[in-house]
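>>> Give me coordinates for this.
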Amino acid sequence: MHVRRRFNLLAVTIAATPLVVVGCTADQKSAVHGGHARAASTPSLAVSPADRTKNVPISAEVGTTVRDGKITAVKLTDDKGRAVPAEPREDGTSWVPSRPLENSRTYTAEVTATGDSGRTTTQKTTFTTMAKPTTRQAVTSELLFTSKQTYGTAMPVVVTFDPPIPKEARADVQRRLFVKTDPPQPGAWSWESDGKQVEYRAPDHWKSGTKISVRSALEGLPIGKDAIGDTDHSAASKIGRQVSLDIDNATKQMSVFQDGKLLRKIPVSLGKPSTPSSSGTMVIMEKFDRTTFDTRGEPNGGYVVDVDDAQRLTWGGEFIHSAPWSEGEQGYTNTSHGCANVSAAAADWLMGITQVGDQVTVKGTEVKLDQGNGFTAWNVSWDEFIKGSALPVPAGLRPTPSATTHPGAVAGGSSPAPAPSKSNAGG
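Next up is the predicted model:
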């Protein structure tokens, strides 16, 4: 079941993995033997796709392999002579076009490498992209990170998929998911075991004021034999103030913190024993001034009720919301269907304090939060989180960050089901 959203989700349709055209970049300086420098050599260079290659996916990148030098220029043009902008990957293995290539078009890449002596080598390759597929399945995804928003410091970048991405395709999909942060805070991607959701975060919460831009560059990406991506989306937003909520079932109190300072304690009524609230570390996913909980067909449900000031915590339907009907029990007894019930006045106050992306921790209830039931990137340790990456995690992020990423570099892949089932079984 679905509820109305307060912020828009970017719908992305993807499909499987492209022939990723990448190579390696090496910057090798002239060796010195017995005090005498080796004779300067002209750099050797190879470029992919190979010259005259046909049926190249529109997700193709310009791969480079260089010896005795480094890449100093890359120029990509279409068959009308128009320049196609591109950015280098962090590791220098390839240049990624800033927009998908077009089907059934011919492109020319001209790459120049320069050695230490100043000698240069230039290679050209011309390739033709594949025709628009008509028989491959589209895999739908949502980028749950939208432009022009202010998110909380625990906000992960989340992409969901329908159908789920199989294990063998996740590395290629992840390689086409890019995140840039300014100031730099390197992070990693982690897949849920069912392949329906992948999340990106840094080892620590985002710093307030951080600017984050995301690109899910999945258009034209082949995934296996039968699927292909058909959408490329980008979003850019910023991180706001630090706010967190701690809910303790033992005391039936919610503690609200801003920048580490306790602002207020609020009595709560959590899920009764037959419908307990989940204990774990969650993130506010979306906020509604008013919404409808329709639990007909849900286990232990069957009711329809309008609620005010509701903030979603899980896909399964756990919310923080106004519950004037239980104000006498709040702080004393659990009576809800799994939600955190607060007074009407407290719920209204919270809506003015919290942001999507704020962390909410619940402890002491009868059940633990299921990984993947919501934005659960912070429900595990960093060491456990990075085990879910389909690509090797950079050494500096295993287990603590030491490397920094230039905010202008493309941070793809190191960091890309039905979509996760949403329920409004709150109460």
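
>>> drop to CA atoms for contacts and neighbour counts, all remaining ones
OK.

>>> Would you map the helices across this structure?
Ranges of helices in the chain, per DSSP state H, are 167-175, 344-353, 382-385.

>>> Please provide the structure for the following sequence as well, for comparison with the first:
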Amino acid sequence: MAKLKRRLTMLVVIAAATPAVLGGCTTERKPGTRPAEGAEGWAPPELIITPADRASDVPITAEVGAAVKNGMVTAVRITDDKGVEVKAEPREDGSAWVPISPLQPQRTYSAEVTATGAKGKTVVRNTTFTTMPKSTKPAITSTLYFAGNRTYGTAMPVTVAFDPPIPKQARAHVQRRLFVKTNPPQPGTWSWVSDGSQVYYRAPDFWRPGTTISVRAALEGLPIGKDHVGDADRKATSTIGRQVSLEVDNATKQMSVFRDGRLVRKIPVSLGKPSTPTSSGKMVIMEKHQYTTFDTRGEPNGGYVVDVEDAQRLTWGGEFIHSAPWSVGDQGKTNVSHGCTNVSPAAADWLMNITQVGDLVSFKGTEVQLTEGNGWTAWNVSWAEFVKGSALPVPAGLRPAPTRVPHSGAVAGGSPTPTPTPSVAGG
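Down below sits the predicted model:
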């Protein structure tokens, strides 16, 4: 199958939350008496901040960390060496404040952090640090498959791909710089493809229609292992649209189309013949093309060039749903394609008008199973398996696993190459 050189450049926003107040306990005392300074409930806050004062060669991905005892952080102010304020947002756990844009190399920054105790006592700590020169190490290319101002399907995973892949020992460090915020809140987690070439973010269930998702991949200048740095800082915000899903059964050669959980149409299909079978598994629509060309010269079982209409990509390996007027007589009866899902021109046109990038497409009963990382395979495993792929601890509320992956019609309320390289199959 030939390679279709296509990559979406996408941007990515941080989740902000307010740290919880640590309340102090009080003991009964006689009127007019006052506990000694330092007694429980009267102890002043203890505050340690990072980077350490006068630190140098600090990465431009530096965050202002704050460890507090007997209180909470109530103010953070970060300024550069010209006195300009650097805007920052807190991590969900309140452990650090993350600048909303990368810091600049070889600049000096100051941070003033105020903590307030349960009885109103405050403590202020300051630090000044200098960032490192612009790195000369090669950058790991990251691609965020989540664009801004789009409408996506309810199965859309936030996907970041890496070239070269991220080594296992560096994945937690990278994952800490990937942020997702949903409105209304629908918490999820990241999960890595085993070879480190992709990482997916999703919730236990499909996104609720109307959800706004904001993403940030804050990787520019991030040290990754000993030999690489991150390449860019990307942000994007988009919305989840109506719920649409497709189910294809090889036994019947029929595609069932669901909208908002209701079956709206059945479409005859012709799948991959035994020598070039279609994969069974849960896929996600990745791209939609009104017109494209399948060029399979030099690929196994290929050697042809054909123009097709109304094509929707499902895998990096070249499996598409597309219009196939040449196989209408076989659709619903016999598999004759090179791995694609053939439908009639009228059905392909209708599908293009109802589907969205991010819709789930499930196949069953074919000769081979979908390979991890061949497309956006975040839904091809159970939630219990998905969370095992996180390089960081999964929040307690997300650990209980559903007994099964949600039915594709329900409304929700490793590729061996470093970065998936699209190739085009014919069919």
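
>>> Which one, of the helices of the first structure, ends up nearest to residue 90 of the first structure?
Shortest distance between residue 90 of the first structure and the helices of the first structure, using CA to CA, is found for helix 167-175: 11.9 Å.

>>> What mean distance separates that closest one from the matching residues in the second structure?
Helix 167-175 of the first structure, aligned to the second structure and superposed, deviates on average by 0.4 Å (mean CA distance after the TM-score superposition for the first structure).

>>> List the buried residues for that helix?
Judged by neighbour count using 16 or more other CA atoms under 10 Å, the buried positions of helix 167-175 of the first structure are 169-175.

>>> Residue 184 of the second structure and residue 159 of the second structure, how far apart?
Here residue 184 of the second structure is placed at a distance of 20 Å from residue 159 of the second structure (CA to CA, to the nearest Å).

>>> Which one's more surrounded, these two?
Per other CA atoms under 10 Å, whichever of residue 184 of the second structure and residue 159 has more neighbours is residue 159, with 21 against 11.

>>> The more buried one contacts residue 197, correct?
No - Residue 159 of the second structure is beyond contact range of residue 197, at 10.4 Å (criterion: CA atoms under 8 Å).

>>> burial measure for residue 135 of the second structure, as a count.
15.

>>> That one - nearest residue in space that isn't next to it in sequence?
Nearest residue to residue 135 of the second structure, sequence neighbours excluded (CA to CA, 6 or more residues apart in numbering): residue 221, at 7.2 Å.

>>> Likewise for residue 180 of the second structure?
Nearest non-adjacent residue to residue 180 of the second structure, counting by CA to CA, 6+ apart: residue 215, 4.6 Å away.

>>> Cross-check the contact I'm expecting between that neighbour and residue 183.
No - using CA under 8 Å, residue 215 of the second structure is not in contact with residue 183; the gap is 11.8 Å.

>>> Looking at those two, which has the bigger crowd around it?
residue 215 (26 against 13).

>>> contacting residues around that one?
When contacts are counted by CA atoms under 8 Å, 6 or more residues apart in numbering, residue 215 of the second structure touches 11-14, 178-181, 235-237.

>>> Tell me which of those you also see in the first structure.
Counting by both residues aligned by TM-score structural alignment, their matches' CA atoms under 8 Å, the first structure reproduces these contacts from the contacts of residue 215 of the second structure: 178-181, 235-237.

>>> which two from these end up farthest apart in space?
Farthest-apart pair in these is 178 and 237; separation 13.9 Å (CA to CA).

>>> Which position in the first structure pairs with residue 64 of the second structure?
Aligned counterpart of residue 64 of the second structure in the first structure: residue 62 (TM-score structural alignment).

>>> do you know how far that match is from residue 93 of the first structure?
Residue 62 of the first structure is 9 Å from residue 93 of the first structure, where distance means CA to CA.

>>> quick one, which of these two is more surrounded?
Per other CA under 10 Å, whichever of residue 62 of the first structure and residue 93 has more neighbours is residue 62, with 27 against 20.

>>> Give me the distance between the more buried one and residue 27 of the first structure.
Look at residue 62 of the first structure and residue 27 of the first structure: by CA to CA, they are 18 Å apart.
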